[in-house]
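Colleague: below are the sequence and a predicted model; questions follow.
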Amino acid sequence: MIKNYVPPPYPEEAQQVCHVNYFSTLDVCQVLFPLLRPHARVCNVSSLSCHDSFRDCSSAMQNRIKTSIHTIEDVTALINDFVKAAQTNEHLKQGFDKYPYGISKIGVTLMSTIQQKTFDQEGADDIIVNSCDVGAGGWVATDMTDQYGVSIDRGALNPLFCALLPPNVKAPKGKFLYDEKEYDWCAA
């Protein structure tokens, strides 16, 4: 879709995509979270691709994702395992999906859920963290995508919905949103 784009070799692509989408998001959260005030809203931009990649992982990997990820360190280990396996083209044998983008967005979505649980456990004053898709699996009509995807206005709806949740709302909290609704991204 992106004009004249030639992807780097797969090992490099896996590392770059996970660095930008997961590790950089995590870094920004770690720096900014201490500055959050009561009633703050955090929207981590994920993608419906997390659902597609989850579905295309092996059943053993799906089980790991659903039952063994409880901390940010667990998510980071999952993403590091993918990047390491991709360096030697072992990622499919280890049960990961083939698309680094989707795997990185699994990381962002899991991270968001855990961040919310952490705020809840710490007794944070109405701080809410959600993740969301911006429409069409992350495709927004811009020059970069040759105008493929949803309009910029449509792409802004999910993040705005997350950011403008009213004070003391009970839900959504720690969820993945698609079309302004909770979406069970890890249903195979």
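Modeller: On my side now, so go ahead.
Colleague: C-alpha from now on. contacts and neighbour counts both.
Modeller: Will do.
Colleague: please report the distance of the one residue sitting closest to the centre of the chain from residue 101.
Modeller: By C-alpha atoms, centre = their mean, the chain has its centre lying nearest to residue 108, at 2.8 Å. Distance of residue 108 to residue 101, computed by C-alpha to C-alpha, to the nearest Å: 11 Å.
Colleague: can you check residue 123 too?
Modeller: According to C-alpha to C-alpha, residue 123 and residue 101 sit 33 Å apart.
Colleague: please compare the first structure with the one that follows:
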Amino acid sequence: MPQVFAETDLQKSNQIFVVTGANRGIGYGIVEKLATQIENGIIYITSLKESDGKSAIESLTKSLGENKKSELRCHQLDITSAESCKKITTHLKECHGKIDVLINNAGVAFYLETIKTLDEKYEKGWHSMNVNYFGTKQITLNLLPLIKPGGRVVNICSQLGKLQHHNNLKYTLKLKNAKNYEEIEEVIDFYMGCLKEDTCTKNGFHESPYRLSKSAEIALTVLQKKLFKDKGIKFYAACPGYVNTAMTLFKGTLTIQEGADTPTWLATNENAPDGVLVFQRKIMEWY
């Protein structure tokens, strides 16, 4: 009798992965790991400039050599642009019909000590919200109709978004228990009003817009798990840790490969916990 081997989660063929902001940093590391684990898959590297995606493919193809098990492709994507999100959605639908996994890695951060004026803080605060929350929401809603039942959305969040970093019970509970997008965005609007008036501390918020944007992104993950449960799509919030990348001004204590481990695990492992914040493959309470 011939032997029968069970197909594992890391051996499924013909899977389509889309990784946003993947031409460098953690996104690059995620693609690198996926390319060595997924047999005969197709992994999309998206970047603001298509040329950056092409350069990433050249670099990975050279460094991985025979260890590369999946095809790498690139596509331009600005998650804050409705037109850009629509273009990649159309491309993926025409080329593949469906996709398996979306990994929302694209994000921005800035350091408060580099800000010189309140107006600059307010401007960069909105940029943080527009990329880390609204952009993540926009590309996810665009691609959701293409994600197969049993597919996944992995959001690269941060433990800096834990609600304990804020001291405003009314609005932190609103994030924790959000029943719709409007409730999350009500918190963002109130926070940005505080930021504009320089009253964040007075109103119980941390001064960093990045932290609030990541709180909102975790809340988005938890909410979408509830909203799309019937579609069989799972949503994951991954904290990569303090990684040595340009975003951390290369001060991080973890390597890109270490930072990419949990997001890749969430994207591929059948037993990975969904709808919660996960760091180093373990659930981390965010409230």
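Modeller: Looks like it came in fine. Here the structure is a predicted model, which means the values were calculated and not measured.
Colleague: circling back: which residues do residue 108 and residue 101 of structure 1 both contact?
Modeller: Residues touching both residue 108 of structure 1 and residue 101 (C-alpha atoms under 8 Å, 6 or more residues apart in numbering) are residue 21.
Colleague: still on that earlier bit, I'd say the residue nearest to the centre of structure 1 and residue 131 touch.
Modeller: Yes. Residue 108 of structure 1 lies in contact with residue 131 (C-alpha atoms under 8 Å); the separation is 7.5 Å.
Colleague: what touches both of these two?
Modeller: Here residue 108 of structure 1 and residue 131 have 44, 45, 46 as joint contacts, going by C-alpha under 8 Å, 6+ apart.
Colleague: what's the match for the second one in structure 2?
Modeller: When structure 2 is aligned by TM-score structural alignment, residue 45 of structure 1 is paired with residue 156.
Colleague: list the contacts for its match?
Modeller: By C-alpha under 8 Å, 6+ apart, the contact set of residue 156 of structure 2 is 103, 104, 105, 237, 238, 239, 240, 263.
Colleague: run the residues you listed past structure 1 and keep the common ones.
Modeller: Retained in structure 1: 237, 238, 239, 240, 263, out of the contacts of residue 156 of structure 2 (criterion both residues aligned by TM-score structural alignment, their matches' C-alpha atoms under 8 Å).
Colleague: most surrounded residue in those?
Modeller: Of all these, the most densely surrounded is residue 238 (36 neighbours; neighbours counted as other C-alpha atoms under 10 Å).
Colleague: residue 54 of structure 2 belongs to a helix, doesn't it?
Modeller: Yes. Residue 54 of structure 2 forms part of a helix when assessed by DSSP: H, G, I helix; E, B strand; the rest coil.
Colleague: please name the nearest non-neighbouring residue to it.
Modeller: If the residues on either side of it in the chain are set aside, residue 54 of structure 2 comes closest to residue 74, at 6.4 Å by C-alpha to C-alpha, 6 or more residues apart in numbering.
Colleague: so where do the helices sit in the stretch 1-150 of structure 2?
Modeller: Taking DSSP state H, counting those that start in this stretch as the test, the helices found in the stretch 1-150 of structure 2 are 25-37, 50-64, 82-96, 118-129, 136-143.
Colleague: any idea which of those is most buried?
Modeller: Highest mean neighbour count of the helices of the stretch 1-150 of structure 2: helix 25-37, a mean of 24 (counted as mean count of other C-alpha atoms under 10 Å).
Colleague: so where in structure 1 does that helix end up aligned?
Modeller: Going by TM-score structural alignment: helix 25-37 of structure 2 matches no residues.
Colleague: next, the angle from that helix to helix 50-64.
Modeller: 50 degrees (axes from the mean of the first three to the mean of the last three C-alpha atoms, to 10 degrees).
Colleague: show me what helix 25-37 of structure 2 is packed against.
Modeller: Secondary-structure packing of helix 25-37 of structure 2 (3 or more C-alpha pairs under 8 Å, 6 or more residues apart in numbering; DSSP states H and E): strand 16-19, strand 42-47, helix 50-64, helix 256-268.
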